[in-house]
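**Q** The sequence isn't on hand, but the structure is:
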């Protein structure tokens, strides 16, 4: 069994900001990083994740297909309805647990998939021109 390693705020932040057109801002104050995507500086941006430290630990809100959102909540205790979001379309994920491939429950690879799915859901709703500028192709 490998050593336990907790994903940090910076780990998650880097994953989010590595997507084409992704950037962060702080419209709710310095405690909450809002991860957005836009094709150009002049185009409209859309939120695909919110990352913050709560008194209970690190959290992230991610957009999700409504059917999958319920399945994830039913499967993982770390996934709950989106905090301060439309609970049908958004999940919150509790990140203050050891995230290793060896532990049960939600694994780091699943979290990365959830972040990518959130980004893809948002980008898929952008105008075709913006999707092309981002180099986004549906899988």
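**A** The structure has been received and is ready for your questions. Please read these numbers as outputs of a predicted model, since none were measured by experiment.
**Q** use CA for all of it now, contacts and neighbours both
**A** Will do.
**Q** Run through who's touching the longest strand belonging to the chain.
**A** Identified as the longest strand of the chain according to DSSP state E is strand 46-54. Applying CA atoms under 8 Å, 6 or more residues apart in numbering, the contact partners of strand 46-54 are 9, 13, 16, 31-38, 58-63, 115, 118-119, 122.
**Q** Recalculate using a threshold of 6 Å.
**A** The set of residues external to strand 46-54 that reach it, using CA atoms under 6 Å, 6 or more residues apart in numbering, is 31-37, 58-62, 118-119.
**Q** distance of residue 29 from residue 95?
**A** For residue 29, the distance to residue 95 equals 20 Å [CA to CA, to the nearest Å].
**Q** So for those two, which residue has more residues nearby?
**A** residue 95 (24 against 9; other CA atoms under 10 Å).
**Q** So which residues of this structure form helices?
**A** 9-17, 66-75, 108-124, 128-134 (DSSP state H).
**Q** another one to put next to it:
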């Protein structure tokens, strides 16, 4: 899988923005100044997507797909990394992105959530 749709999909989320953090060599996607997804590499420079998930769901995915591992350089309970060269289907990655966006959005203050969603 190469996930060519990833950038467009992430930026289609209400209030989503991205930046590139040079020190990490990573593209980060934010909602309300909190990261919901990061694209970078592991210690072998293999491309990965790191996504926040509910712990039970993340563990279930790691058990099912060998190319989903605990989040690289992130909290292993809440974050998962997906290898670009793996075989994780697009629909599973999109489900993970949707969950991550929702978790991060819901962690924001009600006022900020309302500002982000006002045009929805």
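**A** Thanks, I have the structure now. This structure is a prediction, so every number in the text was calculated from the model and none was measured.
**Q** Overlay them and tell me the TM-score.
**A** Superposed pair, TM-score by TM-score structural alignment, normalised by the length of structure 2: 0.86. Supporting alignment: 117 aligned residues with a CA RMSD of 2.0 Å.
**Q** Now the buried members of the contacts of strand 46-54 of structure 1.
**A** In these, burial by neighbour count holds for 32-37, 58-62, 118-119, counting by 16 or more other CA atoms under 10 Å.
**Q** Going by neighbour count, which residues in stretch 57-76 of structure 2 are buried?
**A** If you call a residue buried by 16+ other CA under 10 Å, then stretch 57-76 of structure 2 has these buried ones: 58, 59, 61, 62, 67, 68, 69, 70, 71, 72, 76.
**Q** which bit of structure 1 covers that stretch?
**A** Aligned using TM-score structural alignment, stretch 57-76 of structure 2 spans residues 68-87 in structure 1.
**Q** who touches the matching stretch?
**A** 61, 90, 91, 92, 93, 94, 105, 106.
**Q** and the gap between the last one and residue 38 of structure 1?
**A** Taking CA to CA as the measure, residue 106 of structure 1 falls 29 Å from residue 38 of structure 1.
**Q** next one: the match of stretch 57-76 of structure 2 to chain centre, how far?
**A** 12 Å (CA atoms, centre = their mean, to the nearest Å).
**Q** How about stretch 62-74 of structure 1?
**A** For stretch 62-74 of structure 1, the distance to the chain centre is 12 Å (CA atoms, centre = their mean).
**Q** Could you do stretch 31-44 of structure 2 as well?
**A** Using CA atoms, centre = their mean, the offset of stretch 31-44 of structure 2 from its chain centre is 6 Å.
**Q** Go through it and flag the buried ones.
**A** 31, 32, 34, 35, 36, 37, 38, 39, 40, 41.
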